[in-house]
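In: pasting a predicted model and its sequence here:
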Amino acid sequence: MRFFRFLFKGLRGRLTLTYTLVTVLALMALEAILFISATAYSQVTDIDNYLNDVVTMLVPEARSYLRPEQDLPGLQVWLTTLSRKGYASLEPQGLFDSPAAAIVKNSPIFVFSADGGILAQNDSALGTQFIPYSELVMENAYSGNQNIRNLYEMDGNGNYWVAVPIYQKDHTQPVLGVITLTVQPLPVKSLTYWSSLLGLGMLAGAVLLAALAPFGAVFGYILSRGLTRRLSNLSTTAQAWGKGDFTVMPLPDRGNDEISALSYQMREMASKISNLMQDKQSLAQMKERNRIAQELHDTVKQQSFATLMQVRAARNLLVTDATAAEKSLFEAETLIKASQQELGLMISELRPPALEGKGLVVALRSYVETWSTSACVPITFKVIGDGHLSFDVEHTLYRVAQEGLSNAARHSRASAVIVNLVFEENQVILIIEDNGTGFDFAEKQASGFGLISMQDRLKEIGGKLEIRTGIHSGTQLTASIPLPGKIQSNGGNNHA
């Protein structure tokens, strides 16, 4: 049983089974057609066989009384015996033999000579005038016609009136005479006949099935190999694409059918997806460069310009007013430290700690500590729950944390920041909250402020960003990402 389960497992096994079933069903349909055709044909040929048996039995017996010499008394005795016996042919010897032809009771039987004289007649014919039921049939009999269909005619009662030519042994002309008689129609075949015939058909079908079904399975298994190999090629390619590897392409398929068309379409699709991914990557890089350029312009460049102005002022006041010059140098030093801090934050964003091997929690803890030191702002980091995240989710949340804390350092003037990472059953949430000045959300969203970048990152993986803020009321960023599976939470474990 296990062998058969293994044999018919998978597409190739199912194709083999289908091929075998088609072979079996085709054979059964062919048997049914042949059986019906044979039955219909037998209804026509059985009448011919039925009446041919009459000719086969009567001609040799009647001829024996006419050649080499006529024995009319013997012919009369034979005819009388035939009439009393009531059958014009022999009993069937096998299943497919025609039944004995029964002579219609009290019907006349005549034996005519070659010149039309009456040689013998049964008791029912005595005292009656012979009138042929069909002149054409009599002419066919005297002409020696051997086609049984030309030697009988159906009377008004459904019986067959037959004219039997008494052929010479070598079937040369003229005939020795003609026998006329009326026989009953072919009787309906009995239930036993049909049961026997059906049994023989089923036996023959079973033998053929036993012989052909294994061949059907073998040929089906062999012929399905090419088809399953072609589909396996496409399946392997699809699995690689599911993992993001679009460098794997389906092998060229020259089948010139639906599978080859699918292979071609997959190659075209992979090429288009690769181009789109490259375009997306290039666009992301361009956006990142523009963001960095804008931040350098808005912060470091402006601070550098202000530093230059303070240094020039100190140089001009160095001789005339040393105190003012010292104040300008102090301001320049402050601006340089601010520029150094900005550059440190930007470098940290461009070179994040590797997430692989560390995980999001360790990477975030390291980053918030570095940020707190650089920004000189105390920060509280908590992790609630626990769970395993994909790299895409970890990388997105890490970048959102970088952008959120960068905005807090540059714009919020906060004196404290709280970062919470919460693992829930069907989602993971990152919350960044500060006690800074806040901002007008509509105005800042329109001017950039990194919010669009964070929203785009989250949107790519099905997440969303919620912002709660107001002037002089601090800011809270909540980034949530749905998860495909459930996270096994360890309760309320907090990591400060």
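Out: Structure's in. What do you need? Keep in mind the model is a prediction, meaning the values are calculated, not measured.
In: hey, let's count contacts and neighbours off CA atoms from now on
Out: Noted.
In: now do the helices in the stretch 251-400 of the chain.
Out: If DSSP state H, counting those that start in this stretch is used as the criterion, the helices of the stretch 251-400 of the chain fall at 258-295, 302-317, 322-350, 360-375, 391-407.
In: and the first one with helix 322-350, angle?
Out: Put plainly, it is helix 258-295. Going by axes from the mean of the first three to the mean of the last three C-alpha atoms, to 10 degrees, helix 258-295 is angled at 170 degrees with respect to helix 322-350.
In: about what we covered before: could the helices of the stretch 251-400 of the chain go into CSV alongside mean neighbour count?
Out: Below are the helices of the stretch 251-400 of the chain laid out as CSV (neighbours: other C-alpha atoms under 10 Å):
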stretch, mean neighbour count
helix 258-295, 14
helix 302-317, 17
helix 322-350, 17
helix 360-375, 18
helix 391-407, 20
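In: export those to JSON lines and tack on distance to F3?
Out: Compiled in JSON lines, those are given as follows (distance: least, C-alpha to C-alpha, whole Å):
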{"stretch": "helix 258-295", "distance to F3": "30"}
{"stretch": "helix 302-317", "distance to F3": "79"}
{"stretch": "helix 322-350", "distance to F3": "59"}
{"stretch": "helix 360-375", "distance to F3": "49"}
{"stretch": "helix 391-407", "distance to F3": "43"}
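In: next, the one to line up against it:
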Amino acid sequence: MKTLNIRIWFVQSFLLMGVLGGLIFFSGLQVYILFSPEPIISLQSSIYLSLFLFLLLIILSLYFGFRGGYLFKGRLDSLLTFVTTLRSGKFSARITKSENDEIGLITDELNHLAQFIQDQVKSLQRLADEKSELANQAHHAAVIEERQRLARELHDSVSQQLFALGMLSSAAIRIIEEDSNQAKGMLEQVAQIASKAQGEMRALLLHLRPIDLKGDSLREGLIKLVRELKEKSNLEIEMRIEEIEHLSKGTEAHVFRIVQEALSNILRHAHAEKVKIVLERSKDMLHLYISDDGKGFGVHASKMTSFGLQSMRERCEELGGVFQIRSKENEGTYINIRIPVEEVLKIG
């Protein structure tokens, strides 16, 4: 559908009014000259006067059309910028009211809506804090469930891989003197399965790491997590983690768990060599960026990491944040998370 620029619409409207005004004046003057017994102006003079007034009306229409359209479009652009800012997750933003007219009323309502959303985000973060406390209280009950889950994971993945290692190694020993090439192929499969089993175990151990920070800040906890992972794997991890103050315990715990879940997924499924982690604060937004150079996957089609991705998305949304993921086969995976934090931003 074709759209019309608001300034062009203003100019067209004023121009139309100017043309109609000029025609009405010219027609009225001609009627006066024809029917008046003693007209005070000649026909030729009336034509010149009409043309002059017509041109004057055209010029004034263009001026006021452009001026009115510019002012009106400028105010609409401010509203559009504000709505875009809210859509990006900056719910603490506010727009300055310039006039007490209909657009001014819309401005007030948008500011009230932003305040309402910001209050809802605070409520979500408060609920996250309460949920964190309840999680601590339920820790002992969760230990039993986690042990059962670990047993299932070991049975479904690592134990089967160990069984395959035993079968292949036994077969290789039997035929190594008869067919060395076939035995070599089997040993290569043994090496691959062993590497995969090792990655599974590292991911399980990383996932079972305690989620509380034990008095550390979020930055300190993430640095320790990354250092521990570097010691136990061949991943090359680049990180830029800022010290971010005044975060609630619930927010820190959720962000820490998101990073932990992401690294666990990378170990299990990505077959990556390089990982990048960035945590920083930009005004009223907390930014978390995690990327890897692994094999990637179809975000909508893959079921392999759906549980881990869903868990990260839910933790992000509990904090009122925005969760974005991009991945493509053989091109890696990129996770971008934005979580609002307390700070008021004014938009003029």
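Out: Here it is on my side, so go on. If you're wondering where the values come from, they're calculated on a predicted model, not measured in any experiment.
In: what would you report as the TM-score here?
Out: The TM-score (TM-score structural alignment, normalised by the length of structure 2) is 0.51; 215 aligned residues with a C-alpha RMSD of 3.8 Å.
In: follow-up on the earlier one: of the helices of the stretch 251-400 of structure 1, which is nearest G10 of structure 1?
Out: Checking the helices of the stretch 251-400 of structure 1 against G10 of structure 1 by C-alpha to C-alpha gives helix 258-295 as the closest, at 18.0 Å.
In: so where in structure 2 does stretch 396-408 of structure 1 end up aligned?
Out: Under TM-score structural alignment, the match for stretch 396-408 of structure 1 in structure 2 covers residues 254-266.
In: what ranges do the strands span in structure 1?
Out: Counting by DSSP state E, structure 1 has these strands, from start to end: 110-113, 118-121, 152-154, 160-166, 177-183, 379-384, 417-423, 427-434, 464-469, 475-482.
In: the fifth one maps to which residues in structure 2?
Out: In this case it means strand 177-183 of structure 1. Using TM-score structural alignment, strand 177-183 of structure 1 corresponds to no residues of structure 2.
In: quick check: angle from that strand to strand 160-166?
Out: Here the directions of strand 177-183 of structure 1 and strand 160-166 differ by 160 degrees (the same axes, to 10 degrees).
In: buried stuff in strand 177-183 of structure 1?
Out: Under the neighbour-count criterion of 16 or more other C-alpha atoms under 10 Å, strand 177-183 of structure 1 has G177, V178, I179, T180, L181, T182, V183 buried.
In: among those residues, which one sits closest to T396 of structure 1?
Out: Proximity of those to T396 of structure 1 (C-alpha to C-alpha) peaks at V183, which lies at 101.9 Å.
In: what does L364 of structure 1 align to in structure 2?
Out: When structure 2 is aligned by TM-score structural alignment, L364 of structure 1 is paired with L222.
In: how near is the closest residue to that match other than its chain neighbours to K224 of structure 2?
Out: Once flanking residues are discounted, L222 of structure 2 sits nearest to F256: 6.8 Å by C-alpha to C-alpha, 6 or more residues apart in numbering. According to C-alpha to C-alpha, to the nearest Å, F256 of structure 2 stands 11 Å off from K224 of structure 2.
In: now swap in I33 of structure 2 and tell me
Out: 96 Å.
In: out of the helices of the stretch 251-400 of structure 1, which gets nearest to L7 of structure 1?
Out: helix 258-295 (24.1 Å).
In: give the other helices and strands that that closest one contacts.
Out: helix 191-242 (3 or more C-alpha pairs under 8 Å, 6 or more residues apart in numbering; DSSP states H and E).
In: if you count contacts, what does the helix it packs on end up packed against?
Out: helix 10-63, helix 258-295.
In: and the angle from that helix to helix 258-295?
Out: Computed with the same axes, to 10 degrees, the direction of helix 191-242 of structure 1 lies at 20 degrees from that of helix 258-295.
In: and helix 191-242 of structure 1 with helix 10-63, angle?
Out: For helix 191-242 of structure 1 against helix 10-63, the angle by the same axes, to 10 degrees is 160 degrees.
In: state the distance from L51 of structure 2 to A203 of structure 2.
Out: As judged by C-alpha to C-alpha, L51 of structure 2 and A203 of structure 2 stand 85 Å apart.
In: the helix or strand containing L80 of structure 2 aligns to what range in structure 1?
Out: Per DSSP states H and E, L80 of structure 2 falls inside helix 43-87. Using TM-score structural alignment, helix 43-87 of structure 2 corresponds to no residues of structure 1.
In: how far off centre is that helix?
Out: Relative to its chain's centre, helix 43-87 of structure 2 lies at 39 Å (C-alpha atoms, centre = their mean, to the nearest Å).
In: what is the helix or strand that that helix is followed by packed up against?
Out: Of the helices and strands lying after helix 43-87 of structure 2 in sequence (DSSP H and E), the nearest is strand 93-95. Contacts defined by 3+ C-alpha pairs under 8 Å, 6+ apart place strand 93-95 of structure 2 against helix 43-87, helix 102-137, strand 345-347.
In: closest to S248 of structure 2 out of the ones you listed?
Out: When those are compared by C-alpha to C-alpha, helix 102-137 sits nearest S248 of structure 2, at 7.2 Å.
In: next, the angle strand 333-340 makes with the closest one.
Out: 110 degrees.
In: and the end-to-end length of stretch 240-251 of structure 2?
Out: 19 Å.
In: list of residues touching that stretch?
Out: Applying C-alpha atoms under 8 Å, 6 or more residues apart in numbering, the contact partners of stretch 240-251 of structure 2 are 125, 128-132, 217-219, 277-281, 319, 341.
In: please apply the same query to stretch 369-378 of structure 1.
Out: Contact with stretch 369-378 of structure 1 is made by Q341, G344, L345, I379, L405, A409, A414, S415, A416, V417, as judged by C-alpha under 8 Å, 6+ apart.
In: residues touching the fifth one, list them.
Out: The contact partners of L405 of structure 1, by C-alpha under 8 Å, 6+ apart, come to W371, I432.
In: can you check M454 of structure 1 too?
Out: Counted by C-alpha under 8 Å, 6+ apart, M454 of structure 1 has contacts R399, V400, E403, L465.
In: returning to what we had before: now the helices and strands packed on helix 191-242 of structure 1 in TSV, with distance to W194 of structure 1?
Out: Formatted as TSV, those follow (distance: least, C-alpha to C-alpha, whole Å):
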stretch	distance to W194 of structure 1
helix 10-63	10
helix 258-295	49
